[in-house]
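In: I would like to see how this sequence folds:
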Amino acid sequence: MLAAVSTPPFTSSHQATAVSRDRGDACPGALRLHAADDGALARVRVPGGVLRVDQARTLGLAARELGDGELHLTSRGNVQLRGLETGCGGELAARLEAAGLLPSWRHERMRNIVASPLSGLDGRGRADVRPWLRALDELVCASESAARLSGRFLFALDDGRGDVAGLGADVSLQAAAQGGAWLRVGASGIGAVVSREDAPRAALLAAEIFLELSAGRVWRVAELPIAADELMEQVVRRLRTRKITLPSAPPATGRPAPGVVIGPGGTTSLSVLAPLGRLTDAQWTEVTATASGELRLTPWRGVVLPAAPADRLPGLGAAGLITTPDSPWLGVGACIGRPGCARSGSDVRTDAATALGTGGGLPAYWSGCERRCGRPSGDHVELVATPTDDSGNGYRISVVRDGRVRPIATTDTSSGLAATLAAARTHDQ
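Out: The predicted structure is shown next:
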């Protein structure tokens, strides 16, 4: 059992510069809509990316009748509805609540949980994280203090394969080889060993201790004025458990490749990706028609369809989804760009499609401005829109490796952009 032992906040000699949050968290949700240039935007949290088919159809219908008809997948496995009509917030909330997508209005923006999307399907993980997912979501929704978490705070539940453990979560659980689970906060080099039964409660306790130490002044563990190791020390004391030394957070590996996923006994599931994370009404309809019981959205803007027959994959490909590892769209991402965002310096999605090559190499992410919304956390090539000397649109191209940004070139949107990007993606490969 977990023990609740009171430990007062402490001072630290940690020299990191604290982030000062002098305004409230304006992260959009399903109830707090964001005014964008293409209409209102709603972000619907989908813990672990798991949707029942009826819930998926509710989202598709809401996008069609209230918005622009498309569903936009996020890097946390959530869904955004864009182009929403003015004044539709009440109707949208009623639809989502009726479908079970708003179990707690106070906590709807705090339900940020990514989970290994192939857990329990392919026999490769150390544990099925679905029980953790259900328990943690229920605990978060029942916690008074958790309602004070920012809409950016992130939990990760990794079944041991290392796919979501490296996504920069604030609190992570990873199934251990000999049973139990490793608990980590931020990029801490130490962790705690907890039983698998106690793991969800331990993750929530770590978040609650973060809230005590942050006093509402920061939104993420990395923004605390103390090292993550010191926060983890407090968590270990409260849990009355032992601490262990953990390797650095692994890169996000083992992500689902597009195609057929073979499970124990020859069972099949399907994995597809949405080009630039955007699904049209027709594509979403094909996905929900193929799904059997549930579907799982991934942090890589894809969808896993458990227990779906292999012969349905061609239909998903014909709808325009990525179904093979050799697709030129694989690894290509972009923010919304123009005309949806006033900050954007270019229509990045059109530029990405125009410069599409043969694929391969590092992922490439197109950003309309220096904010680089939605950019991946691992190694990648980034293209940031920037004005050129003749007042046209251009891009600054850089390679990001191990968190370090190395400029490669600055170019306009001429025909040479595709070649420059291809060279950057394969540089030093």
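In: hey, let's count contacts and neighbours off CA atoms from now on
Out: Noted.
In: tell me, how many neighbours does D402 end up with?
Out: 11 (other CA atoms under 10 Å).
In: wait, L246 touches A187, no?
Out: No - applying CA atoms under 8 Å as the test, L246 and A187 come out as separate, 9.9 Å apart.
In: which of the two has more neighbours?
Out: Neighbour tally, L246 and A187, criterion other CA under 10 Å: the higher count belongs to A187, 23 against 15.
In: the more buried one contacts V171, correct?
Out: No - the criterion here is CA under 8 Å, and A187 misses it with V171 at 9.2 Å.
In: as a check, name the ranges of all helices in the chain.
Out: 53-66, 89-98, 130-142, 199-214, 228-239, 281-290, 313-318, 348-354, 416-426 (DSSP state H).
In: any buried residues in the fifth one, and which?
Out: Put plainly, it is helix 228-239. 228-239 (16 or more other CA atoms under 10 Å).
In: in stretch 131-147, what's buried?
Out: Per 16+ other CA under 10 Å, stretch 131-147 contains these buried residues: 132-133, 136-137, 139-141, 146-147.
In: oops, could you answer that again for stretch 58-70 instead?
Out: 58-64, 66-70.
In: one more: stretch 319-331?
Out: Under 16+ other CA under 10 Å, the buried positions of stretch 319-331 are 319, 321-324, 327-331.
In: here is the second sequence; please produce its structure so I can put it next to the first one:
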Amino acid sequence: MPAPSDPPARTGGDRCPGAVRLHPADDGALARVRLPGGLLTNRQAEALARLSDELGDGHLDLTSRGNVQLRGLPEACGGELGSRLHEAGLLPSERHDRVRNVAASPLCGLDGPAPADVQAWSRALDQLLCANPDITKLSGRFLFGLDDGRGDIAALAPDVTLIATDDGHALLSYAATGSCLRIPAAHAPRAAVLAAEWFLDERRRTGSTAWRIAELPAGQRPRLDVLGQRLTAEGIAAEPAQSAPQPGVPTAPGLVPGPGGRTALSVTAPLGRLSTGQWRQLYETAIAGTGELRVTPWRGVVVPGLPADAAPARLAALAEAGLVTSADSAWHRAGACAGRPGCAKSLADVRADAAACLARSAPGQPLPVYWSGCERRCGRPGGGRWVDVLATGDGYRIAIRDNTTETARVTVPAADLAGAVATARTTTR
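Out: Predicted coordinates for the structure are as follows:
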């Protein structure tokens, strides 16, 4: 079948929420706190919990970019929220707040040696973004992806993608597709910024209103050969390379054994949402490790560096608290938008319907699934095949989608959802 929808024609301004530019919702204002590379110290995580309890609804939502959202906020709290986030080191520049979308391989260095430290890349890239006044013209949806070579972040097709290689270099591409440029790894963060600037230049030249690379017609996409010339002029050696490696798989929940007798814990938030109690248990667990958390683009959290002998009990405690700790769980790779009553556009309480469906589902279902309350499909998965469960006002329409096609469409009432979703999730063709 043809593509279910064409890239959107952008006719208005970018309304993507930020930490101080709040988005009005039916359950109060919403703030999105960018976490470049998904990196948080336990003290920063504690600050987010306090903000949610004191200003919000007592929950934290994890996004498909590895960021955190606070909901149920008073409309006039932007000043206080921004000030407290700045004090916690979570808002280094208000002007650059919404362009700090940086995803990085969350297991980098935790399950063995990596070709490059992409977490260090993300910190350096964030500093460069915040020091660049022109980069604020990027949309709040433009994504930088830093992949340590395993292909997990490349699978998200970030607008600017950097993939570390074993020879001290990195592959730079747009949307992780087609040809690449081979550059020294030491220059990777600066090259990412130059690639984003080249996108902005091309958008201005063509008069495009696109927010993302994939929204540009093929003839208007920035040419890598010209980007290579610009990089070389800036002192970054760049040469054409073969296509990037095949996309990899997301981080799965469970124990992640690593070097030096240390083990990381990987968990997922049920439907992407955690109570502050569950969140506190995570950052208190982090104190026994490196004292940091890594929020993943798959609505999960990695807790690095726990002693190997203590890790299983710590993981069991997180499972007892209601987090997803096994890839065999039906809740693994299952997500949902906010739905009713928080979103006025939603046609159903999708979280309640999704929870009821998953509670009746068998474990070990291979395809991801995402419930959406309307055609906008906010927060839907990026890259790969997934089961789309869309509220219609008279039940749900279920289909298997990827970036270009939609198949196996069927509409069922909410009461029959569990069986239909299970059938779709186990479809292999």
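In: contacting residues for the equivalent of A62 of structure 1 over in structure 2?
Out: Taking TM-score structural alignment, A62 of structure 1 has L51 as its aligned residue in structure 2. With contact taken as CA atoms under 8 Å, 6 or more residues apart in numbering, L51 of structure 2 is in contact with L81.
In: and L51 of structure 2, how far is that from P74 of structure 2?
Out: L51 of structure 2 sits 12 Å away from P74 of structure 2, taking CA to CA, to the nearest Å as the criterion.
In: nearest to G120 of structure 1 among the buried residues of stretch 319-331 of structure 1?
Out: T323 (21.2 Å; CA to CA).
In: what's the match for that closest one in structure 2?
Out: By TM-score structural alignment, T323 of structure 1 lines up with T325.
In: tell me which residues touch its match, please.
Out: By CA under 8 Å, 6+ apart, the contact set of T325 of structure 2 is 253-254, 266-268, 315-316, 318-319.
In: please apply the same query to P387 of structure 1.
Out: Taking CA under 8 Å, 6+ apart as the test, what P387 of structure 1 contacts is 345, 393-395.
In: compare those with structure 2 and list the overlap.
Out: On the basis of both residues aligned by TM-score structural alignment, their matches' CA atoms under 8 Å, what survives of those in structure 2 is 345, 394-395.
In: that older thread, closest to H380 of structure 1 out of the contacts of P387 of structure 1?
Out: Among the contacts of P387 of structure 1, and counting by CA to CA, the member closest to H380 of structure 1 is Y395, at 15.3 Å.
In: what does the closest one correspond to in structure 2?
Out: Match for Y395 of structure 1 (TM-score structural alignment): Y396.
In: correct me if wrong: its match contacts V412.
Out: Yes - contact criterion CA under 8 Å: Y396 of structure 2 and V412 qualify, at 5.5 Å.
In: more neighbours: which of these two?
Out: Shown here are Y396 of structure 2 and V412; by other CA under 10 Å, Y396 has more neighbours (26 against 18).
In: how much space between that one and T411 of structure 2?
Out: Counting by CA to CA, the gap from Y396 of structure 2 to T411 of structure 2 is 6 Å.
In: same thing with T405 of structure 2?
Out: 18 Å.
In: neighbour count: the two, which is higher?
Out: Between T405 of structure 2 and T411, counting by other CA under 10 Å, T411 is the more crowded of the two (18 against 14).
In: what's near enough to touch the aligned partner of the more buried one in structure 1?
Out: Alignment of T411 of structure 2 against structure 1 is given by TM-score structural alignment, with T410 as its counterpart. By CA under 8 Å, 6+ apart, the contact set of T410 of structure 1 is 394-397.
In: ditto for V381 of structure 1
Out: 362-365, 397-400, 424-425.
In: just to revisit the earlier point, how about TSV for the buried residues of helix 228-239 of structure 1, with distance to A418 of structure 1 added?
Out: Below are the buried residues of helix 228-239 of structure 1 laid out as TSV (distance: CA to CA, whole Å):
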residue	distance to A418 of structure 1
A228	41
D229	43
E230	46
L231	45
M232	45
E233	49
Q234	50
V235	49
V236	50
R237	54
R238	54
L239	53
